[in-house]
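1. 3D, please:
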Amino acid sequence: MKKYLLPSIKLTVALLVLLAVIYPLLIAGIAKMAPGAGDGVKVYRDGKVVGYENIAQAFSDDTYFQPRPSAVGYNAAGSGGSNKGPTNPEFLKTVQDRIDTFMVHNPGVNKADIPTELVTASGSGLDPDLSPEGARIQVKRIATLRRVPEQKLYDLVAAHTQKSLLGPSKVNVLKLNVALDELK
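-> This next block holds a predicted model:
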């Protein structure tokens, strides 16, 4: 029994040090070299932090671009999706309610033109980006409420569209809304 007990204890201590001390310190050190130094990339407005570039936040005012819906209420402490499949009656009702709400707030938009991302939550519930189409479909509403020419908002969306080599283009909703507030 001693033959197996001592090596087991040594292995347990070695793995504990490796996986509970060395590995986390290594990952923290690598994170310090990332944008935001591992604390997330802060978005500023008038010298104040208004949010983080990589975490979505709710915008309830119709004068702003709306992000994807969130199954976790945009709570970064509890990231997650609803885990309801496309045939789940509760999921279908939620999506239909979101479509109806979108149509009320965006009159003149055809139901078939609403991007799926605006009526379904992301897997994390914290997706900070929309497709350019998801942003552009909201331009008419915002232009009307803010009394800004639509073309100016289309240009703003285009200026904030990030092209990707591997994936689709995207627009960060928080950065877009900060720029929207800075429009003269």
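2. switch to C-alpha atoms for all contacts and neighbour counts from now on
-> Noted.
3. Show me the helices in the protein, by range?
-> 2-17, 23-31, 89-105, 132-136, 139-146, 150-159, 173-182 (DSSP state H).
4. Just the residues contacting the last one, thanks.
-> It refers to helix 173-182. The contact list for helix 173-182 (C-alpha atoms under 8 Å, 6 or more residues apart in numbering) reads 43, 45, 51, 53, 56-57, 64-67, 128-130, 153, 156-157, 160.
5. what do you get if the cut-off is 7 Å, keeping everything else the same?
-> By C-alpha atoms under 7 Å, 6 or more residues apart in numbering, the residues outside helix 173-182 that reach it are R45, E53, Y64, F65, P67, P128, D129, L130, H160.
6. quick one more, to check against the first:
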Amino acid sequence: MKKYLIPSIRLTLVLTVLLCVVYPVLISFVGKLSKGHGDGETISVKGKVVGYAKIGQSFTKPQYFWGRPSAVGYNAAGSGGSNKGPSNPDYLKDVNNRIDTLLKYHPYLKRSDIPADMITASGSGLDPDISPAAARMQVKRVAQYRKLDEQKVATLVEAHIEKPLMGMFGPEHVNVLKLNVALDELK
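-> As a prediction, the model looks like this:
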């Protein structure tokens, strides 16, 4: 018994030091080298933090670009999806309500013109990005409500399309908060 007990205690102590001290310190150090210095990439306007680049926010005013719906109300403390399947009546009702709202504010669109990411919630409920098609779909509404030239808003959207990581990992996307901050800065 002593033959197995001493090595198992040693292994437990070594793993405790490695996993409870060395690993967290290493990860904290790597985080300090990243954007935001381990505290997340914040977006500021006139020195005031207005949000985090990697956490979605709710934009409901028609003069702003809207992000992807959230099943958790963009609550970062309780992120998650709705866990409702595509045949669930409550889920279908939510999707149809989102379509109706979009068509109300975009009467020039057909149901088939609405990108899926504008009516389906993300798995985390915190997705900060939308597809370029979803951003382009909203250009006319945003330009009308802000009394801006539609081409100027479209150019702003095109400038905010972020390419896939290293040109191949993930789809093109538009960060909604960054786009809305840039939109507020337009004169």
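7. picking up where we left off before, figure out which of the helices of structure 1 is closest to Y74 of structure 1.
-> Of all these, helix 173-182 sits nearest to Y74 of structure 1, with 12.8 Å by C-alpha to C-alpha.
8. need the helices of structure 1 in a markdown table with distance to G78 of structure 1, can you?
-> Converted to a markdown table, these look like this (distance: least, C-alpha to C-alpha, whole Å):
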| stretch | distance to G78 of structure 1 |
| --- | --- |
| helix 2-17 | 27 |
| helix 23-31 | 21 |
| helix 89-105 | 20 |
| helix 132-136 | 25 |
| helix 139-146 | 30 |
| helix 150-159 | 30 |
| helix 173-182 | 20 |
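9. will you turn the ones you listed into CSV that also has distance to L165 of structure 1 and mean neighbour count?
-> CSV is the format used below for the helices of structure 1 (distance: least, C-alpha to C-alpha, whole Å; neighbours: other C-alpha atoms under 10 Å):
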stretch, distance to L165 of structure 1, mean neighbour count
helix 2-17, 39, 11
helix 23-31, 23, 12
helix 89-105, 31, 14
helix 132-136, 16, 20
helix 139-146, 26, 17
helix 150-159, 17, 16
helix 173-182, 20, 19
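10. looking at these, which is closest to G38 of structure 1?
-> helix 23-31 (4.5 Å).
11. Mean distance of that closest one to its aligned residues in structure 2, please.
-> Following superposition, helix 23-31 of structure 1 is found to deviate from structure 2 by 1.1 Å on average (mean C-alpha distance after the TM-score superposition for structure 1).
12. What distance do you get for the aligned partner of A179 of structure 1 in structure 2 to V50 of structure 2?
-> Taking TM-score structural alignment, the alignment pairs A179 of structure 1 with A182 from structure 2. Applying C-alpha to C-alpha, to the nearest Å, the value for A182 of structure 2 to V50 of structure 2 is 12 Å.
13. Same question for R141 of structure 2.
-> 23 Å.
14. same check, this time on D39 of structure 2
-> 14 Å.
15. cool, and I27 of structure 2?
-> 27 Å.
16. Next: S8 of structure 2.
-> 51 Å.
17. Look up the closest residue to D127 of structure 1, ignoring the ones flanking it.
-> A56 (5.4 Å; C-alpha to C-alpha, 6 or more residues apart in numbering).
18. could you list every residue that touches I43 of structure 2?
-> So I43 of structure 2 contacts V49, V50, G51, Y52, A53 (C-alpha under 7 Å, 6+ apart).
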